[in-house]
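S.K.: model the structure of this input:
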Amino acid sequence: MAEILIVEDNPDIHSMLTESLTKQSYQVSSAYSGTEAKMMLEMNKYDLILLDLMLPGMSGEELLQHFRQKTLTPVIVMSAKGSIESKVDVLEMGANDYVVKPFDLRELTARIQVQLNQQHGETREESQTLDIQGLVFDLDNKSLSYQDEEINLTRKEAKIIELFLKHPKKIFTKEEIYQQAWDDYYMGDDKTINVHVSNIRKKLLDQTGEEWIETVWGVGFRLDPKKIED
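M.R.: Here you go, the predicted structure:
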């Protein structure tokens, strides 16, 4: 079920939302300040965020702007500010929806469901590509590009980089890489693996000016952790 982050410093409202959403089988995480929410958003991914504006530590507006630089996860703002100007300002910052306090739980639930339905539809459409820091792999035609410039790869190179981009935090042994790219039992052919990884590294460096693949000595290879840091 979808996981929702509630960012609200009013304990009564927070408790009411948590109880209602939990009863509807949503997974609920809680933050009571903007600073706490920022930390949680940097460590975890959520399907939707319910965001109050008047928060201690970091305002909801600041948090929304910071968050929108990193992801398009739906955000529903909850605020006592009911003016048109307030709504327009927050929506222009990147909020997906805006409800005025006090709100009806049934209405909020319906708005949550609309956003999740739209998000799931977008996810299905976008699932045909892998994108990390502008390095985009098209799963349909097995092509790689950076800032819309194609990087020419052999079929086996494409299989290897696909493996790294699908699992950016995993360290892959040479055996795992060989089985993915050659679809065969690994016979300890380190030279073949090293040559292909070296070729990928060079092509990525030539195109992007940066290193993308890290050697983990005694284990294997992985995507450079700096590429997946927020």
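
S.K.: C-alpha only now, for contacts and for neighbours.
M.R.: OK.

S.K.: longest helix of the chain?
M.R.: helix 105-126 (DSSP state H).

S.K.: by contact count, what packs against the helix or strand that it is followed by?
M.R.: Along the chain past helix 105-126, the next helix or strand (assigned with DSSP states H and E) turns out to be strand 129-132. Contacts defined by 3 or more C-alpha pairs under 8 Å, 6 or more residues apart in numbering; DSSP states H and E place strand 129-132 against strand 135-138, helix 155-166.

S.K.: so how many other residues sit close to residue 135?
M.R.: Counted with other C-alpha atoms under 10 Å, residues neighbouring residue 135 total 20.

S.K.: from residue 123, how far off is the closest residue to it other than its chain neighbours?
M.R.: In this structure, residue 135 finds its nearest non-sequential neighbour in residue 146, 4.7 Å apart by C-alpha to C-alpha, 6 or more residues apart in numbering. Here residue 146 is placed at a distance of 21 Å from residue 123 (C-alpha to C-alpha, to the nearest Å).

S.K.: of the two, give the one with the bigger neighbour count.
M.R.: Higher neighbour count among residue 146 and residue 123: residue 146, with 17 against 11, using other C-alpha under 10 Å.

S.K.: tell me the secondary structure for residue 76?
M.R.: strand (DSSP: H, G, I helix; E, B strand; the rest coil).

S.K.: so what's it up against?
M.R.: When contacts are counted by C-alpha atoms under 8 Å, 6 or more residues apart in numbering, residue 76 touches 48-51, 95-99, 112.

S.K.: quick one, what contacts the nearest residue to residue 68 once chain neighbours are set aside?
M.R.: Sequence neighbours aside, residue 94 is the residue nearest to residue 68 in space, at 6.5 Å (criterion: C-alpha to C-alpha, 6+ apart). Taking C-alpha under 8 Å, 6+ apart, we find residue 94 in contact with 64-65, 68, 75.

S.K.: buried ones among these?
M.R.: 64, 68, 75 (16 or more other C-alpha atoms under 10 Å).

S.K.: I'd like to know how far the second one sits from residue 49.
M.R.: It refers to residue 68. Residue 68 is 12 Å from residue 49, by C-alpha to C-alpha.

S.K.: just the last one next, same as before
M.R.: When C-alpha to C-alpha is the yardstick, residue 75 and residue 49 sit 5 Å from each other.

S.K.: likewise residue 86?
M.R.: 19 Å.

S.K.: those two - which one has more neighbours?
M.R.: residue 49 (24 against 14).

S.K.: does that one touch residue 27 like I think?
M.R.: No - assessed by C-alpha atoms under 8 Å, residue 49 is found out of contact with residue 27, at 11.7 Å.

S.K.: another sequence for comparison is provided below:
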Amino acid sequence: MAKIMIVEDEAVIGQLIMEELEKWQFDTFGTTDFHQVLLDFKTEEPQLILLDINLPVFDGYYWCQKIREISKVPIIFISSRNTNMDMIMAMNMGADDFITKPFELDVLVAKINALLRRSYNYVENNSETISHNGLVLNVDNGSVDVNGEVIDLSKNEYRLLYILMKNHGKILSREKLLRALWDDERFVDDNTLTVNINRLRRKIEQAGVKGYIETKVGQGYIIP
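M.R.: Predicted coordinates:
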């Protein structure tokens, strides 16, 4: 999966972006020394950069220009500055896209995937499938093939099945699954996880596979 470099001086935002991208199996790297953005870029060799405009020392326009002198790596500006002039300057400096704060993380991920496809003419690991005990999860379109029957999944059902299949044989706690599904599980009713698990189970069972996801009382869930 592609490596994404995050140049964002607001630690909370940077961490949220990093956690979301890691859910989708991106390799992430966050710059911490804003004197060394270009050096970090050369060292890490990312396939895409998320670049804020308002940064300590030099702004994002400066670093975009410096990176463009040596590389055509895709760059997405992320900024609370949302005037037409900011966007025009970003594009003139060589940015490939621009997203304004606040933004939905799902929108950011979609922009990243689209830009990677355009830039490298390939679909990342999203073109892969995950197979286990008769189920084939299509990571590209969020569907699952069960005994030849294709079942559409909601976003949360897909994420649940993805993380459970990737960790088959391991018990995953409710807390870990909540963190994988939502940015801050403190604001999610615990019953929401149960509802999504039950819907996912029902769809799999209706396709003819019983007991695919097991409940471990007091521990969590497992795909054995």
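
S.K.: about what we covered before: now do the shared contacts for residue 49 and residue 27 of the first structure.
M.R.: Taking C-alpha under 8 Å, 6+ apart as the contact rule, residue 49 of the first structure and residue 27 both touch residue 4.

S.K.: hmm, back to that, quick one: which of the contacts of residue 94 of the first structure is nearest residue 175 of the first structure?
M.R.: Of all the contacts of residue 94 of the first structure, residue 68 has the smallest distance to residue 175 of the first structure: 39.0 Å, by C-alpha to C-alpha.

S.K.: now that closest one: how far from residue 107 of the first structure?
M.R.: Distance from residue 68 of the first structure to residue 107 of the first structure, counting by C-alpha to C-alpha: 25 Å.

S.K.: so residue 6 of the second structure sits in a helix?
M.R.: No - read with three-state DSSP, residue 6 of the second structure is strand and lies in no helix.

S.K.: is it true that it touches residue 28?
M.R.: Yes - using C-alpha under 8 Å, residue 6 of the second structure is in contact with residue 28, at 7.3 Å.

S.K.: and these two? which has more neighbours close in?
M.R.: The neighbour comparison of residue 6 of the second structure against residue 28 (other C-alpha under 10 Å) goes to residue 6, with 24 against 20.

S.K.: now do the strands in the first structure.
M.R.: In the first structure, the strands defined using DSSP state E lie at 3-7, 27-31, 48-52, 75-79, 97-100, 129-132, 135-138, 143-146, 149-151, 172-173, 213-216, 220-223.

S.K.: run the angle between the second one and strand 3-7 for me.
M.R.: To tie it back to what came earlier, the one meant is strand 27-31 of the first structure. Counting by axes from the mean of the first three to the mean of the last three C-alpha atoms, to 10 degrees, strand 27-31 of the first structure lies at 20 degrees to strand 3-7.

S.K.: so which bits of strand 27-31 of the first structure are buried?
M.R.: Quick answer for strand 27-31 of the first structure (16+ other C-alpha under 10 Å): 27-28, 30-31.

S.K.: likewise for stretch 9-17 of the first structure?
M.R.: 9, 14, 17.

S.K.: now the residues you listed as a markdown table including distance to residue 1 of the first structure?
M.R.: Converted to a markdown table, those look like this (distance: C-alpha to C-alpha, whole Å):
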| residue | distance to residue 1 of the first structure |
| --- | --- |
| 9 | 25 |
| 14 | 20 |
| 17 | 16 |
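
S.K.: ok, the nearest residue to residue 160 of the first structure once chain neighbours are set aside - how many residues close by?
M.R.: Closest residue to residue 160 of the first structure apart from its sequence neighbours, by C-alpha to C-alpha, 6+ apart: residue 181 at 6.0 Å. For residue 181 of the first structure, the number of neighbouring residues by other C-alpha under 10 Å comes to 19.

S.K.: does residue 181 of the first structure touch residue 156 like I think?
M.R.: Yes - counting by C-alpha under 8 Å, residue 181 of the first structure does reach residue 156; the two are 5.2 Å apart.

S.K.: measure the closest residue to residue 20 of the second structure other than its chain neighbours to residue 112 of the second structure for me?
M.R.: Nearest-residue entry for residue 20 of the second structure: residue 105, 7.1 Å, with adjacent residues in sequence omitted and distances by C-alpha to C-alpha, 6+ apart. Per C-alpha to C-alpha, residue 105 of the second structure is found 11 Å from residue 112 of the second structure.

S.K.: more neighbours: which of these two?
M.R.: residue 112 (22 against 14).

S.K.: quick one, what contacts the more buried one?
M.R.: So residue 112 of the second structure contacts residue 48 (C-alpha under 8 Å, 6+ apart).

S.K.: also the one 10 residues further on?
M.R.: By C-alpha under 8 Å, 6+ apart, residue 122 of the second structure lies in contact with residue 116.

S.K.: picking up where we left off before, a markdown table for the buried ones among the contacts of residue 94 of the first structure, including distance to residue 22 of the first structure?
M.R.: Formatted as a markdown table, those follow (distance: C-alpha to C-alpha, whole Å):
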| residue | distance to residue 22 of the first structure |
| --- | --- |
| 64 | 24 |
| 68 | 26 |
| 75 | 18 |
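
S.K.: can you give me the distance of residue 48 of the first structure to residue 27 of the first structure?
M.R.: Separation of residue 48 of the first structure from residue 27 of the first structure (C-alpha to C-alpha) stands at 11 Å.

S.K.: also residue 42 of the first structure?
M.R.: 18 Å.

S.K.: now do the helices in the second structure.
M.R.: Using DSSP H, helices in the second structure cover 11-23, 37-44, 60-68, 84-93, 105-120, 155-166, 174-181, 190-206.

S.K.: so which elements touch the first one?
M.R.: Think helix 11-23 of the second structure. When contacts are defined as 3+ C-alpha pairs under 8 Å, 6+ apart, helix 11-23 of the second structure packs onto strand 3-7, strand 27-30, helix 105-120.

S.K.: residue 156 of the second structure is nearest to which of these?
M.R.: helix 105-120 (12.0 Å).
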